[in-house]
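J.: Prediction below, plus the sequence it came from.
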Amino acid sequence: MHIIKLDATDSTNSYLRALSIKAPLEDYTVVTAKQQTSGRGQRGTTWESDSGKNLMFSVFKDVSFIKFRDNFYISLVTSLAIIKTLQYFLIPKLRIKWPNDILSEDKKICGILIENIIKQNTFGGTIIGIGLNVNQMQFQNLPNASSLRLIAGMPFNTDEVLQSVVTNLEFYFNELKNNQHIALKELYESYLFRKDKPSTFRDQENSLFTGYIKGISNSGNLRVLLEDEIIAEYELKEIALLY
C-alpha cells in the first residue's frame, strides 16, 4: 500500500484520477487529506468535514477482473469493508443505507463515491472515495450525521482506522475475485437499512410512496415490495429512501 498524505486538496478522488492519467498506479495507492475544499458525494452532494478530524481518502484499485454487469460489486465490497472495520472498533448498530451510506444507530458516519476508469470498453481501474467521520464532535445543520467519537465516547487514531479499511478492502476484493458473488450479496443485504420495514421513498417526480425493501438485484438496483404485492426495481437516480 502506497500512501500519499496531503494537508489539503480540492478532492482526493480528483487528485488520484490526475495521478492515474500521468502514470500507472500501484494497486491500493491511497491519497488522504486533512482537508478537502471540494469534497463530493453521491447525487452531486458535497462532503463537509472539520480539518484534520476525519478520514477523507481515495483508493486506487485494479478492477480489470470485474465484468461490466457486476460493477455494483465495487460499491458493495467497499461498504462491507467499512462495516468490518467499524465492527473491529466496536461501533454498534451498523447498517448500509442503499447504495453505500454507512450508518450507526441510524446516523450517517460514512459516505462512499465510486468513480470507474474505463479503457477500451473494460475497467482499467476504480477510484474509491471514502469520507468517514472519526473525531468530529459537531455537525452544523446535519441532524442525521454522527462520528465514531460521538458514538463510542472516545477519540480514534485516524491512521489506524485507515489501515484497517484498506486491509478489509483487500480481503473483500479477493473474495470477489474468487467469485463469491452470492455470499457477498447476501452479506450486504443482511446490513440493509430498513430491510423488510415499511419505508417512505421519493421518486423523480418528487412524489412520495411507501414500500418494503426486500434486497438488491444482481445489478445493484433496489428491490422494493409495493402495495399491490409487486416487487419493483429502482436505479440510484430513480428513487431516494427517506429517513
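T.: Perfect, thanks for sending it. Numbers count the residues shown, from 1 in each chain.
J.: alpha carbons only for contacts and neighbour counts from here, please
T.: OK.
J.: List the contacts of the residue nearest in space to the middle of the chain.
T.: The residue at the geometric middle of the chain, judged as the C-alpha nearest the mean C-alpha position with Cα atoms, centre = their mean, is Ile112 (2.9 Å). For Ile112, the residues meeting the contact criterion (Cα atoms under 8 Å, 6 or more residues apart in numbering) are Gly41, Gln42, Ser75, Ser79, Asn100, Asp101, Ile128, Gly129, Ile130, Gly131.
J.: okay, now the one to match up with it:
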Amino acid sequence: MNIIKLDATPSTNDFLKALLTNQFVENFTVVTAENQTSGRGQMGAKWEVESGKNLTFSVLVKDVLVEITSIFHLNVLVAVSITEALQRFTISNLAIKWPNDILAENKKIAGVLIENSLKSNGEIFSVVGIGLNVNQKNFDDLPKATSLSCILNHDLDKEAVLVSIIQNLKRNVALLQIGDYDKFWEAYNQKLFKKGIPMPFEDKNGVRFMGIIQGVTANGKLEVLLDNDSLKTFDIKEVQMLY
C-alpha cells in the first residue's frame, strides 16, 4: 500500500490531484494529513477537525468506472466500504445519509468527497476524499457529530482504521470491476438513513414538506414519496433532510 503521510496540507484531495498532473501515480495511492487546513465536504462545505485526532485522507481509484453515467456506483461502493470497515471495530447503528455521509447512533462520524476527472482517452480517475472522526472528544459546536472514540469510550489506532478502510475499498473495487453492482446497492439501501420513515425536508427555495425516502436512483438522486402519493426525485443541491 503506497501511503504518503503529510503533517499538514490545505487539502489531501488537491495534493493528490496535483500529483496526478505531474507524474504517474499508482492505483490506490493514499495521501493522509494530520492537519487539513482547507478540507471540503459536499457542495463546498468546510470540513474542520482537531489536528492529529482524526483521519483525513484521499485515495486514487482508477480503472473502475468505464463511463461517466456510472459515477454514482463508486459513491455507493465507498460508503459501503467504510461501514463494513467500521463494523470490524464494533461500531453499531451505522447508517449512510444520502449521498454518502456516514452516521453512527444518528450522528455524523464521516464525510466523503469524490472528485472525478475524465482524461482525453476516456479514462476516468477518481480522487476519493474521506474525513473520519476517530479520537476527537469535543464536538460542542457540532451537536450532530461524534467520533469512534466517543462511541467506544476509548481511543483507536488510526493506522489500523485506515488500513481496514483501504482493504475493504480495494476488495470491493475488484468486485465492482466484474460488474457486481447489486451487492453494493443492496447494502447501501439497507443502511440508508431514515429510509421508509416520514420526515421533514426543505427544498432549495426554503419550502418545507413531509416525505418518505424510498431509495436512491442509479444516477444518485433521492427518491421521496410525497403526501399526495407522488414519487419525486431530488439532486443533492435541491433538497435538505431536517433531522
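T.: Good, I have the coordinates. Keep in mind that what you see is a predicted model, and the values were worked out from it rather than measured.
J.: sorry, back to before: could you list the buried residues of the host helix or strand of the residue nearest to the centre of structure 1?
T.: The secondary structure element spanning Ile112 of structure 1 is strand 107-119 (assigned by DSSP states H and E). Applying a neighbour-count criterion of 16 or more other Cα atoms under 10 Å, one finds Lys107, Lys108, Ile109, Cys110, Gly111, Ile112, Leu113, Ile114, Glu115, Asn116, Ile117 buried in strand 107-119 of structure 1.
J.: Repeat that for stretch 212-222 of structure 2.
T.: Ile212, Ile213, Gln214, Gly215, Val216, Gly220, Lys221, Leu222.
J.: Strands of structure 1, start to end?
T.: Under the criterion DSSP state E, structure 1 carries strands at the ranges 3-9, 29-36, 55-61, 94-97, 101-104, 107-119, 122-132, 198-203, 208-216, 222-225, 231-234, 239-241.
J.: would you turn these into a markdown table with distance to Gln180 of structure 1?
T.: Rendered in a markdown table, the data for these read as follows (distance: least, Cα to Cα, whole Å):
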| stretch | distance to Gln180 of structure 1 |
| --- | --- |
| strand 3-9 | 29 |
| strand 29-36 | 24 |
| strand 55-61 | 18 |
| strand 94-97 | 20 |
| strand 101-104 | 22 |
| strand 107-119 | 21 |
| strand 122-132 | 19 |
| strand 198-203 | 30 |
| strand 208-216 | 16 |
| strand 222-225 | 20 |
| strand 231-234 | 23 |
| strand 239-241 | 28 |
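J.: Out of these, which is closest to Ala145 of structure 1?
T.: Taking Cα to Cα, strand 107-119 is the member of those nearest to Ala145 of structure 1, at 4.7 Å.
J.: Please work out the angle formed by the directions of the closest one and strand 55-61.
T.: Taking axes from the mean of the first three to the mean of the last three Cα atoms, to 10 degrees, strand 107-119 of structure 1 and strand 55-61 form an angle of 30 degrees between their directions.
J.: what distance separates the strand holding Ile112 of structure 1 from the centre of its chain?
T.: Its chain's average C-alpha position is 5 Å from that of strand 107-119 of structure 1, according to Cα atoms, centre = their mean, to the nearest Å.
J.: how close does the longest helix along structure 2 sit to structure 1?
T.: Counting residues, the longest helix found in structure 2 (DSSP state H) is helix 158-177. The superposed helix 158-177 of structure 2 is, by mean Cα distance after the TM-score superposition for structure 1, a mean 0.7 Å from where its aligned residues fall in structure 1.
J.: what does that helix contact?
T.: By Cα under 8 Å, 6+ apart, the surrounding residues in contact with helix 158-177 of structure 2 are 28, 54-55, 64, 77-78, 81-82, 84-86, 134, 181.
J.: So which of those is surrounded by the most neighbours?
T.: Neighbours here mean other Cα atoms under 10 Å. Within the contacts of helix 158-177 of structure 2, the largest count is held by Val78, at 27 neighbours.
J.: And the residue lying closest to it once chain neighbours are set aside, how close does it get to Glu186 of structure 2?
T.: Of all residues beyond its chain neighbours, the one nearest Val78 of structure 2 is Leu169 (6.6 Å), with distances taken as Cα to Cα, 6 or more residues apart in numbering. With the distance defined as Cα to Cα, to the nearest Å, Leu169 of structure 2 ends up 17 Å from Glu186 of structure 2.
J.: Of those two, give the one with the bigger neighbour count.
T.: It is Leu169, of Leu169 of structure 2 and Glu186, that has more neighbours when counted by other Cα under 10 Å, with 23 against 13.
J.: gap between that one and Gln23 of structure 2?
T.: When distances are taken as Cα to Cα, Leu169 of structure 2 and Gln23 of structure 2 turn out to be 23 Å apart.
J.: how much space between the nearest residue to Asp235 of structure 2 once chain neighbours are set aside and Gly44 of structure 2?
T.: Excluding the flanking residues, the one nearest Asp235 of structure 2 by Cα to Cα, 6+ apart is Lys221, at 5.0 Å. Going from Lys221 of structure 2 to Gly44 of structure 2 by Cα to Cα gives 19 Å.
J.: Could you do Tyr181 of structure 2 as well?
T.: Applying Cα to Cα, the value for Tyr181 of structure 2 to Gly44 of structure 2 is 29 Å.
J.: cool, and Met241 of structure 2?
T.: Counting by Cα to Cα, the gap between Met241 of structure 2 and Gly44 of structure 2 amounts to 17 Å.
J.: Compare neighbour counts for the two and give me the winner.
T.: Counted by other Cα under 10 Å, Met241 of structure 2 and Gly44 do not tie: Met241 has more neighbours, with 15 against 9.
J.: Please identify which of the contacts of Ile112 of structure 1 is nearest to Ser11 of structure 1.
T.: Ranking these by separation from Ser11 of structure 1, with Cα to Cα as the measure, puts Gly129 on top at 9.0 Å.
J.: dump the residue contacts of the closest one.
T.: Thr12, Asn13, Met56, Phe57, Ser58, Val59, Ile112, Leu113, Ile114, Glu115.
J.: what do you get if the cut-off is 10 Å, keeping everything else the same?
T.: With contacts defined as Cα atoms under 10 Å, 6 or more residues apart in numbering, Gly129 of structure 1 is in contact with 11-14, 16, 30-32, 39-41, 56-60, 78, 111-115.
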